[in-house]
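*Asks:* I'd like to go over a predicted model; first the sequence, then the structure.
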Amino acid sequence: MPEALWTAQEIADATGGQVAGDFSVTGISIDTRTVEPGDLFVPLVGARDGHDFVWQAVASGATGVLAAKPVGVPAVMVEDTFKALEALGVAARERAPQCKRGAVTGSVGKTSVTRAVEAGLRLAGKAHASVKSYNNHIGVPLTLARMPRDTERAVFEVGMNHADEITPLSQFVRPHAVAITTVGPVHLENFENEEGVARAKAEIFAGLEPGGIAVLNADNPWFELLSAEAAKVGALVWSFGEAEGATARLTGFSVEGEGATVSVELRGEALRFPIRQTGVHWGPNSLCVLLMLEALDVPRETALAALAAFAPIEGRGAEKTIRIDGGAFTLVDESYNANPVSMQAALKTLGAREVAGRRVVALTDMLELGESSDAFHAELAGPIARANVDVVFLAGVHMKSLWEALPPTRRGGYAEVTEKLTTQLAEAIRPGDVVMVKGSNGSRAGVLAGALAALDLGEQG
């Protein structure tokens, strides 16, 4: 039997609630689809009232409920379930004073970097981390509330698409170390300019513990601004990138088979280490991970072992060999998200790799880019040409701008609706091709990746 995460009385003490039936829980869920036996179910009130689904949660094994209405099952009664969840998160942090906490944000790469940091923390001892991309006003308190009392190290992903979102999340986590992977033109529809995005990312410093460490991208145009904001809270800045003077300076990145070797000068010491990633952005990303793990007291040998074993995440660069008539092609699945920065990095990576057949890309709209969206899409024609991409398939209203900017020799197919591109894309693939699928999650790039994966004769047989 797993150790109790919370008892009913502990939940009541943390939230100011009243125990209505004794119980203990080993996990927490806010969604009946993810409830596991032993969970506390927290019914939130939004477009629908989560209290309407308590019976489903109990049927799935929930042993208690954090409720604002009578529910007829063991519960802790509170006035507001969301505020109670926040209070439970704060209580979880305060009951684990031994825990070193890290937080990661950035316009690109925050989920992958968080996952890689998590891998190092788990190798080093009792660790806790965000699941999926639980990085918003609900996901961060939920992740905190799920943190076991004996956790030694934890890492939290923190996201935003408006100003003033990250400040309260950072203040919940109270991190000892934070990382901003990079700042780029993302969520621009909610900001006047890119500086606004940078200042919103700098909110990550708001909750930094005294004497905390800020890990920043020395190659980013906003490095000086971010460093100055970090200095205002007394943070120690550690930097990564190719820039002279970076704490961890990237001196080489060479792709070898299904991985790469990273060369770095770390505080004057030359290091080379392997990673299981081929994307060029994993040069700086791996240095960000290395510094974050150091800041969270993970031994370097453990950090390097974690990086050597960390595999690409599905939808974020994971590769798959798809067997078709006459041979096979390689699917590079980058379908989880996209913006101008990550698009250019992914295209540069594709251009750098050896291919037996053609380089093919299937792209869907990048979202939340504001008034300049069509221009950002059209500008991808340059990186596509530099990557020597042979055929381009595009879906979405904004991708029409890129379609018009491409020479006819590169045009493979266009559809305004993603689902209408699947057939012509699938029919065009040949053995030996390397096919990269990338786009924003909201523009359904995953549909294209799924259609290509479904061609696998091995899976069908």
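*Replies:* Arrived safely, thanks for sending.

*Asks:* switch to C-alpha atoms for all contacts and neighbour counts from now on
*Replies:* Will do.

*Asks:* wait, isn't Ile313 in contact with Val113?
*Replies:* No - the criterion here is Cα atoms under 8 Å, and Ile313 misses it with Val113 at 10.6 Å.

*Asks:* between the two, point out the one with more neighbours.
*Replies:* When neighbours are counted by other Cα atoms under 10 Å, Ile313 and Val113 differ, and Val113 comes out ahead with 26 against 17.

*Asks:* which residues touch the more buried one?
*Replies:* Val104, Thr181, Asn285, Ser286, Cys288, Val289 (Cα atoms under 8 Å, 6 or more residues apart in numbering).

*Asks:* correct me if wrong: the first one contacts Thr114.
*Replies:* Yes - distance between Val104 and Thr114: 6.3 Å, which falls inside the contact criterion (Cα under 8 Å).

*Asks:* those two - which one has more neighbours?
*Replies:* More crowded of Val104 and Thr114, by other Cα under 10 Å: Val104, with 31 against 25.

*Asks:* what strand or helix carries that one?
*Replies:* Assigned by DSSP states H and E, Val104 belongs to strand 100-105.

*Asks:* report the distance from the helix or strand following that strand to the chain centre.
*Replies:* Proceeding N to C from strand 100-105, the next assigned helix or strand is helix 110-124, under DSSP H and E. Relative to its chain's centre, helix 110-124 lies at 11 Å (Cα atoms, centre = their mean, to the nearest Å).

*Asks:* what are the buried residues along helix 110-124?
*Replies:* For helix 110-124, the neighbour count (16 or more other Cα atoms under 10 Å) marks 110-122, 124 as buried.

*Asks:* now do stretch 55-70
*Replies:* With burial defined by 16+ other Cα under 10 Å, the residues of stretch 55-70 counted as buried are Ala57, Val58, Ser60, Gly61, Ala62, Thr63, Gly64, Val65, Leu66, Ala67, Ala68.

*Asks:* those strands in the stretch 251-400 of the chain, which residues are they?
*Replies:* Taking DSSP state E, counting those that start in this stretch, the strands of the stretch 251-400 of the chain run over residues 259-266, 269-275, 318-324, 327-334, 359-364, 391-395.

*Asks:* putting a second one here so we can go through both:
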Amino acid sequence: MTTLWKSSAIAEAIGGHASVDFEVHGVAFDSREIGPGDLFFALKGEQSDGHLYVDDIYAAGGAGAVVSQPVDGPHILVSDTTKALNDLAIASRARTDAKIIGVTGSVGKTGTKEALFAALNRASMGKSHRSVKSYNNHVGVPLSLSRMPAECQYGIFEMGMNHAGELSQLTRLVRPDVAIITAIAPAHIGHFSGVEAIADAKAEIFQGLTHQGTAVIPRDSDYFQRLRKAALRCTKKIVTFGFDAQADVRAIDVVPAQGGGSLVTARFSDDGEGDRSLCFTVAEPGKHWVSNALAILAAVRAVGGDLAAAGLALAELQGLDGRGRRHQIELKNGGRTLLIDESYNANPVSMKATLAQLARENCGGKKIVILGAMGELGDKAQAYHEALVEDIITSGAQAVILVGDEMAHTQARLEQLSSEKLDHSLKISHVAGSSEALAAVAGEISDEDILLIKGSNYLGLSKVVSALVSGEF
């Protein structure tokens, strides 16, 4: 295996003392993720202490640990392991010549990060790196940086936030050459005075841009001018994307692709070689994915990547678990149901986009929806949950299972309007949690149905997905 770090370089970067010389192939702070040759950071949190698991990581083949107290086994001793993780991230960023891209946004950042990685990794022949899962916070970002090989050509890092000031810190670690904002939406609005404040917090990503770095922002956004002004304080290079005629990377034609997804023709503004166009397929369905694809192409062009290879990668995308992955469920009666897994997260904008896509889906059976409550909406929660009703009605759903306390607002409004606006019956139920949702839907699904599952992650609707996919229902 290729050496990622030597203990001497780690010790120098984090100001620690290595007990012995050793080499590591990976980095982790979760003892359950440690594999042979990995480095373990024993972080201390409010409810856990990584030092309690040091023996476990050695048993799993870990090469060494970063600790703040001596242990039996190869280690590097520091006074503060959390600071040490940040210091190693800084050293990792400093030692690479890779083009670095940062991604944030209220919706679409994980999917965009994964698709961007696929696009750049295809052309770089495996020399691209990205943050895995949704490691986008104050520990996930430095961990992802620390895992970046020195010789990679591209690094793609997702950055998230739910309070002002958080992105400012993260982006100064990442120091992106290109910073993308996918979209602005009222996610986590319970922590903000309004969506304008969310836009300002997302725009903090530009504060870490390298000299002559590029800001990539959505031209269609209601907050475009606000984002543009924030970007101009940090860079003169701004690239816009979207469907607007003034966007630098814009969709000029979008038609449904065979088998789902979209066939897109995008035009790039004059980059010195005249306007250019690219026709490509986005495998993932929905207008929001076309927008994500345009942001990806803008970033690829900004780092001098291969646009044709990016287009091919977009055509081969597969949905992520919890973010659009599609499963064919085998029913006990021999039939099959299509399950669309959007169980990882939900906010007003992503709910609207997902239900709009469901409206475009064709099926021989029923459309069934399990919708979980949206978290962190503060005093606007009732209004946003009631607003879901119009989108549910236009989705064509014939059975709706609403999950969580906040969905009582949706239920009441839906029962009132469905009888007025629908010419077919709509079965509506409201349950407390994921286990009740599974019981409710198990008796509802039948051959050729489409089942959409979407909600905030805290509700655990992924357990419903797992049970249905595994046949345990």
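*Replies:* Structure received. This structure is a prediction, so every number in the text was calculated from the model and none was measured.

*Asks:* most tightly packed of the strands of the stretch 251-400 of structure 1?
*Replies:* Each of these was scored by mean neighbour count; the highest is strand 359-364, a mean of 26, by mean count of other Cα atoms under 10 Å.

*Asks:* secondary structure element for Phe40 of structure 2?
*Replies:* Using DSSP H and E, the element containing Phe40 of structure 2 is strand 38-41.

*Asks:* quick check: the farthest pair among the contacts of Val113 of structure 1?
*Replies:* Distances among the contacts of Val113 of structure 1 were taken as Cα to Cα; the most separated pair is Val104 and Ser286, at 13.5 Å.

*Asks:* residue nearest the centroid of structure 1?
*Replies:* Thr111 (1.7 Å; Cα atoms, centre = their mean).

*Asks:* does the alignment partner in structure 1 of Val141 of structure 2 sit in a helix or strand, and which one?
*Replies:* Under the alignment (TM-score structural alignment), Val141 of structure 2 pairs with Val140 of structure 1. In the assignment (DSSP H and E), Val140 of structure 1 maps to helix 139-145.

*Asks:* so which elements touch whatever helix or strand comes next after that helix?
*Replies:* Remark: after helix 139-145 of structure 1, the chain's next helix or strand is strand 153-157, criterion DSSP H and E. Judged by 3 or more Cα pairs under 8 Å, 6 or more residues apart in numbering; DSSP states H and E, strand 153-157 of structure 1 is in contact with strand 100-105, helix 110-124, strand 127-129, helix 139-145.

*Asks:* how big's the offset between the third one and structure 2?
*Replies:* Yep, that's strand 127-129 of structure 1 we're talking about. Strand 127-129 of structure 1, aligned to structure 2 and superposed, deviates on average by 0.8 Å (mean Cα distance after the TM-score superposition for structure 1).

*Asks:* need the counterpart of Ile384 of structure 1 in structure 2.
*Replies:* Per TM-score structural alignment, the equivalent position to Ile384 of structure 1 in structure 2 is Ile392.

*Asks:* so how many other residues sit close to that match?
*Replies:* Ile392 of structure 2 has 24 neighbours, counted by other Cα under 10 Å.

*Asks:* for it, give me its contacts.
*Replies:* Counting by Cα under 8 Å, 6+ apart, Ile392 of structure 2 touches Leu355.

*Asks:* and what of Phe253 of structure 1?
*Replies:* Counting by Cα under 8 Å, 6+ apart, Phe253 of structure 1 makes contact with Ala260, Thr261, Val262, Ser263, Val280, Gly283.

*Asks:* go again with 7 Å.
*Replies:* Applying Cα atoms under 7 Å, 6 or more residues apart in numbering, one finds that Phe253 of structure 1 lies in contact with Ala260, Thr261, Val262, Ser263, Gly283.

*Asks:* can you find the partner of the third one in structure 2?
*Replies:* Just to be clear, that refers to Val262 of structure 1. Aligned counterpart of Val262 of structure 1 in structure 2: Val264 (TM-score structural alignment).

*Asks:* my read: that match touches Phe280, true?
*Replies:* Yes - using Cα atoms under 7 Å, Val264 of structure 2 is in contact with Phe280, at 5.4 Å.

*Asks:* which of the contacts of Phe253 of structure 1 are retained in structure 2?
*Replies:* Conservation of the contacts of Phe253 of structure 1 in structure 2, assessed by both residues aligned by TM-score structural alignment, their matches' Cα atoms under 7 Å: retained contacts are Ala260, Thr261, Val262, Ser263.

*Asks:* the third one and Gln277 touch, don't they?
*Replies:* No - in this structure, Val262 of structure 1 sits apart from Gln277 without contact. The criterion is Cα under 7 Å, and the distance is 10.2 Å.
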